[in-house]
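In: What follows is a predicted protein model with its sequence.
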Amino acid sequence: MLHVPHAGLVAVLVVVVVATVLQTDSFATQANIVNVLRQVSVTAVIAAGLTLLMTAGGMDFSMGGNVAVTTALGAQLLSHGHSTGFTVVASILLATAIGLVNGLVVTFTKVAPFVATLATATLLDGVALLILNSVSVSIGDKMFAFGNDKVLGVPYLLIVAIVVLLVTALVMRFTVFGRDAFAIGGNEHVARLSGINVAARKLALYGITGALSGLAGLMLLSRLGSSSPGTGGLSLQLTAVAAVVIGGTSLAGGHGTVIGTALGVVLLGVVANALNLIQVSSNFQPVSVGAVLLIAAIANEFHKARSARR
């Protein structure tokens, strides 16, 4: 089992599912399963972009803040009578621009990605509050179908998340761009000497994470039907980071897996849902995410050390 990819993660997921089924009959219902998958779809889109970026040795802690700004902007545009098409384009363009700014700072100032994007995250949380004027903004029934309807029993949001994860996996596995990301994460200096345009690749990666943040923000807005202070932000970001790390993507770069990320997203979604169903205080949800992230980070380091000895 030690040599089977993600065997430990799958085993933990099975244990959590079985334990929850034994505790409550509500978990295994179709309605609940669909609800869980719809809820984790937003996190999955963010985590997909983060997997690609972290594989290249980068980090973006501002994706949750980007989601907050995108959701706030989209809500204001729709509530003031702008068309859905205009709102979607404007929101994703803004989110992409935010990602590119992060890329410019990280690439050309040599500020550590963690520091630069954490500063951006704090700034964006404030911008979102300014856009909303610290009050909830409803969009009525606009985008309701996208966020709540299904096709053949599968939520639209889940379809979008699966497509994003699949495209990310294909890019990482079969394209030059994906191979360059692995090379940059493995050793940026060697990658530069081998002819890879590291600066351009970094800008593209941060632009992609920005665009996916915008998409995730629109998905969240369509599901909730409104934007409120606190929507998105650091809690969403930490959940995405936890899912990526749990899935086996290296914090140091050079290794990443979309399948592992998808399993990590599902595991965290199932844990949160299980805590709700067995009526455990919601205060324990961030505790569980933090604990799982810490354990995954430690396991990552042990795995890296073991690989280095081989």
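Out: Received it, and whenever you're ready, just let me know what you need.
In: okay, CA-based contacts and neighbour counts for the rest of this
Out: Noted.
In: For the stretch 201-310 of the chain, which segments are assigned as helices?
Out: Here the stretch 201-310 of the chain has its helices, by DSSP state H, counting those that start in this stretch, at 233-246, 258-277, 284-309.
In: relative to helix 258-277, how tilted is the longest one?
Out: Spelled out, it's helix 284-309. 150 degrees (axes from the mean of the first three to the mean of the last three C-alpha atoms, to 10 degrees).
In: Tell me which stretches of this protein form strands.
Out: Using DSSP state E, the strands found in the chain span residues 137-138, 150-151, 154-155, 226-227.
In: which stretch among those strands comes nearest I92?
Out: Nearest to I92 among the strands of the chain is strand 226-227 (16.2 Å), distances taken as C-alpha to C-alpha.
In: helices or strands next to that closest one in the packing?
Out: helix 63-79, strand 137-138 (3 or more C-alpha pairs under 8 Å, 6 or more residues apart in numbering; DSSP states H and E).
In: which other helices and strands contact the last one?
Out: Helices and strands in packing contact with strand 137-138 are listed as helix 63-79, strand 226-227; criterion 3+ C-alpha pairs under 8 Å, 6+ apart.
In: Can you give the distance of the last one from its chain's centre?
Out: Average the C-alpha atoms of strand 226-227, do the same for its chain, and the two points are 19 Å apart (C-alpha atoms, centre = their mean, to the nearest Å).
In: hmm, back to that, which of the strands of the chain sits closest to L9?
Out: Once the strands of the chain are compared by C-alpha to C-alpha, strand 154-155 is nearest, at 24.5 Å.
In: picking that back up, what would the helices and strands packed on strand 137-138 look like in CSV with distance to A7 and mean neighbour count?
Out: Below are the helices and strands packed on strand 137-138 laid out as CSV (distance: least, C-alpha to C-alpha, whole Å; neighbours: other C-alpha atoms under 10 Å):
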stretch, distance to A7, mean neighbour count
helix 63-79, 29, 29
strand 226-227, 38, 25
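In: try this one next to it:
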Amino acid sequence: MKGPRGGGGRASRRTGLLAGLGGQNISLIGALAVVLVLFGVLDDNYLSLSNMQVIAEAATITGLLAIVQTVVVICGGLDISVGSQVGVASVVSAMVFTTTGSGAFLGMAAAAGVGILVGALNGLVIVHGRVNPTIATLAGLPVMVWILIVVAVAVHLLLKYTDIGRNLYAIGGNDTAARLAGIGINKYLIAVYTLIGVVAAVAGILLTARTGSGQPVSGSEGLELKAITAAALGGAALKGGKGGIGGTLLAVALLGCLENGLTVQGINTFWQNVAQGALLVTAVVLQQRRSGERAVGLPH
């Protein structure tokens, strides 16, 4: 009698673990494993510690942007200016550092100030100008990874265990109901876009530290697509009200490993962007299927 009970207990624990991970995250883990095995077979050095460090370093900046992009998407918004914001912060930090000679701290403070200003401006334009978010936002290795981890944990706790997080999900899920419940939607949206400006500034500072120079927009292009793709692949519904940081980080790891593998194999950057775009479209299609919504132009 003890055997069946023990087996049943283990089965229950496995079922509980799988349920906790969620179908979306399990799919991402599977895809990540396939990518690692595939490129590991094609290149002997792909799975080496040094290459994993390169992947982690490159994924840090994308990960920071994807985390805050997830928060924006959860509350029903979208910010496609994050790449430009990173470029601006990177150049500002480098310029202040080189022209004043006052040390790195002032350069970082200037970049953070620019990030706050740009993010708050985006939020004000969207809230008070009633402009669509997409249109409005158009106009050291261990240390870097630890920064990503700290930001990820902080945002995860904020979303999962605080009233602020619950209110953000409510705004994205049904803004009318949220307004009737007394949630200050405008205040939350301005705060969220300011947050993305701050984190974009941090990413810009890290980009400067990583490359040793100020990177203009051309040096940070494509980051917005990576951030949005990671958020969508991680389970954040682009219509709002759904998403989580765990799935986003798994998606960031998948994108980082895929990009590195394609680069090692000599695949042109253009086709890498095509692959990312295809992943984004796939994520959106899967979201539509899961939600049960009818595709446009198709019969019931």
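Out: Looks like it came in fine. In this text the structure is predicted, and so the values were computed from the model without any measurement.
In: Got a TM-score for the pair?
Out: Aligned and superposed, the two chains score 0.88 in TM-score terms (TM-score structural alignment, normalised by the length of structure 2); 273 aligned residues with a C-alpha RMSD of 1.6 Å.
In: burial measure for F86 of structure 1, as a count.
Out: 12 (other C-alpha atoms under 10 Å).
In: how close does the aligned residue in structure 2 for it get to V96 of structure 2?
Out: With TM-score structural alignment as the criterion, the equivalent of F86 of structure 1 in structure 2 is L106. Computed as C-alpha to C-alpha, to the nearest Å, the L106 of structure 2 to V96 of structure 2 distance reads 7 Å.
In: Likewise for S213 of structure 2?
Out: To V96 of structure 2, S213 of structure 2 is 12 Å away according to C-alpha to C-alpha.
In: Going by the alignment, V34 of structure 2 corresponds to which residue in structure 1?
Out: That one, V34 of structure 2, aligns with V15 by TM-score structural alignment.
In: can you tell me which residues contact the spatially closest residue to V69 of structure 1 that is not a sequence neighbour?
Out: If the residues on either side of it in the chain are set aside, V69 of structure 1 comes closest to A128, at 4.6 Å by C-alpha to C-alpha, 6 or more residues apart in numbering. Applying C-alpha atoms under 8 Å, 6 or more residues apart in numbering to A128 of structure 1 gives the contacts G65, A68, V69, A72, L73, P229.
In: Which member of those is positioned nearest S307 of structure 1?
Out: So of these, ranked by how close each gets to S307 of structure 1 (C-alpha to C-alpha), first place is G65, at 35.1 Å.
In: Give the aligned range of stretch 175-194 of structure 1 in structure 2.
Out: Counting by TM-score structural alignment, stretch 175-194 of structure 1 sits on residues 162-181 of structure 2.
In: one step back: show me the common contact partners of L106 and V96 of structure 2, please.
Out: Residues touching both L106 of structure 2 and V96 by C-alpha under 8 Å, 6+ apart: none at all.
In: follow-up on the earlier one: in JSON lines: the strands of structure 1, plus distance to T96 of structure 1.
Out: Supplementary listing: the strands of structure 1 in JSON lines, determined by distance: least, C-alpha to C-alpha, whole Å:
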{"stretch": "strand 137-138", "distance to T96 of structure 1": "23"}
{"stretch": "strand 150-151", "distance to T96 of structure 1": "28"}
{"stretch": "strand 154-155", "distance to T96 of structure 1": "26"}
{"stretch": "strand 226-227", "distance to T96 of structure 1": "20"}
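In: For G74 of structure 1, see how far away the residue nearest to V69 of structure 1 is.
Out: Relative to G74 of structure 1, and taking C-alpha to C-alpha, A128 of structure 1 is found at 11 Å.
In: swap in V241 of structure 1?
Out: 25 Å.
In: Next: R201 of structure 1.
Out: Applying C-alpha to C-alpha to R201 of structure 1 and G74 of structure 1 gives a distance of 29 Å.
In: next one: F146 of structure 1
Out: Counting by C-alpha to C-alpha - F146 of structure 1 and G74 of structure 1 are separated by 14 Å.
In: Please apply the same query to G214 of structure 1.
Out: 10 Å.
In: What of T231 of structure 1?
Out: 13 Å.
In: And T122 of structure 1, by the same measure?
Out: For T122 of structure 1, the distance to G74 of structure 1 - C-alpha to C-alpha - is 20 Å.
In: cool, and S91 of structure 1?
Out: 6 Å.
In: before we move on, the earlier item: what's the overlap in contacts for G214 and G74 of structure 1?
Out: The contact sets of G214 of structure 1 and G74 overlap at S91 (C-alpha under 8 Å, 6+ apart).
In: Deepest-packed of the helices of the stretch 201-310 of structure 1, please.
Out: Mean neighbours per residue, mean count of other C-alpha atoms under 10 Å, is largest over the helices of the stretch 201-310 of structure 1 for helix 233-246, with a mean of 25.
In: Give me the angle between that one and helix 284-309.
Out: 40 degrees.
In: which helices and strands does helix 233-246 of structure 1 pack with?
Out: helix 30-55, helix 63-79, helix 113-132, helix 258-277, helix 284-309.
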